[in-house]
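In: Below is the sequence, then the predicted model.
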Amino acid sequence: MKKEVVILVISWLLVIILYIGKVPRDIKGKAHISFLFAQTLSWVYIFYSVYFKRVEFPFREFPYATKLSFSLYYMIYPAFAMFFELTYPKSKSGVRIILHYVLF
């Protein structure tokens, strides 16, 4: 199996396990909204980047259907954005907010 496929499988499993294990039931709706919003923004951005030939993906999950990287911009980046928002510090401490941005 190619190393790209192994990395994608691990990434998908990690996102699913983190979502199931770390997102509390009472804020799953907020998590879905932030995930879909980040997915929309990343899709628009990468669509225009590929359209104007600013980026090219050597490995794609669906090479005949699209020139986009499916997993990266439809699962992994939106998951990062979702966890960024869900774990954003509620306190107004500048140090905690800066550390949060540095971590992500």
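Out: Arrived safely.

In: rest of the way, CA atoms for contacts and neighbours
Out: Noted.

In: Now do the lengthiest helix in the chain: which elements does it pack against?
Out: Among the segments of the chain that qualify as a helix by DSSP state H, the longest is helix 28-51. If you count contacts as 3 or more Cα pairs under 8 Å, 6 or more residues apart in numbering; DSSP states H and E, helix 28-51 packs onto helix 77-86.

In: what's the helix it packs on packed up against?
Out: Applying 3+ Cα pairs under 8 Å, 6+ apart, one finds that helix 77-86 contacts helix 28-51.

In: So which bits of the helix it packs on are buried?
Out: Neighbour-count burial for helix 28-51, counted by 16 or more other Cα atoms under 10 Å, picks out Ala31, Ser34, Phe35, Leu36, Ala38, Gln39, Ser42, Trp43, Ile46, Phe47, Val50.

In: mind checking how far that helix is from the chain centre?
Out: Offset of helix 28-51 from its chain centre (Cα atoms, centre = their mean, to the nearest Å): 8 Å.

In: also this one, for the comparison:
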Amino acid sequence: MNIERWFLMSFSLICIIALFKLVPREKVRDACVLFLFLQVITWPAGLFAVEMGWIEYPTQLLPQANEYNRTSFSFEFFLFPIVAIIFSLYYPGNLKWKGALVYYIAFAGFFTIFEVLLEKYTSLVKYHEWKWYWTLLTVMISLLLNHRYYLWFRKRLVQV
């Protein structure tokens, strides 16, 4: 097993521990909704970017799955959804639009910097036609859609 797979396993373990530490027991259902809805967004978007040849994930945690789906299972289906859970559960509800923009940029920026570093120093991500600002933009849009869905879900849950 190469160093990249060890990195993916270690980061996945850190994310699992973060979930247990950062998601309150009464918010587990909310976390599940956020996790699953973000996967609805990231799967087709990630698949589209990979199939267009814009981005590639040469090293996979589950390489046998790469035969059918060349997106990154670790990033698209696990790590980014966990970031989205933390984003929405800790979103300060009293922010004005400037504060909200900073919050979005901070989370999306963290994820973008992380991906750019991985692209530069590992074989986990390879940009072809993709640029860092596309990651920033798509992460911000994904977080926005996911958070809006979450707010709608919470509102509908209270009404029932």
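Out: Looks like it arrived, so ask away. This one's a predicted model, so the numbers in the text were calculated from it and none came from an experiment.

In: ok so, going back, quick check: the longest helix of the first structure compared with the second structure, mean distance?
Out: Here the mean offset of helix 28-51 of the first structure against the second structure after fitting is 0.9 Å, by mean Cα distance after the TM-score superposition for the first structure.

In: corresponding residues in the second structure for the following helix or strand past that helix?
Out: Following helix 28-51 of the first structure in sequence order, the next helix or strand is helix 70-71 (DSSP states H and E). Counting by TM-score structural alignment, helix 70-71 of the first structure falls onto residues 73-74 of the second structure.

In: Residues in contact with that stretch: which ones?
Out: Applying Cα atoms under 8 Å, 6 or more residues apart in numbering, the contact partners of stretch 73-74 of the second structure are Leu8, Ser12, Gln60, Leu61, Leu62.

In: Mind doing that once more with 10 Å?
Out: By Cα atoms under 10 Å, 6 or more residues apart in numbering, the list of residues contacting stretch 73-74 of the second structure from outside reads 8-9, 11-12, 43, 46, 57, 60-63, 65-66, 79-81.

In: Most distant residue from the centre of the first structure?
Out: Distance to the chain centre peaks in the first structure at Ser93, reaching 26.2 Å (criterion: Cα atoms, centre = their mean).

In: Against Phe59 of the first structure, how distant is that residue?
Out: For Ser93 of the first structure, the distance to Phe59 of the first structure (Cα to Cα, to the nearest Å) stands at 42 Å.

In: Let's see if you can find the most crowded of the contacts of stretch 73-74 of the second structure.
Out: Counting neighbours by other Cα atoms under 10 Å, Pro81 comes out on top of the contacts of stretch 73-74 of the second structure with 26 neighbours.
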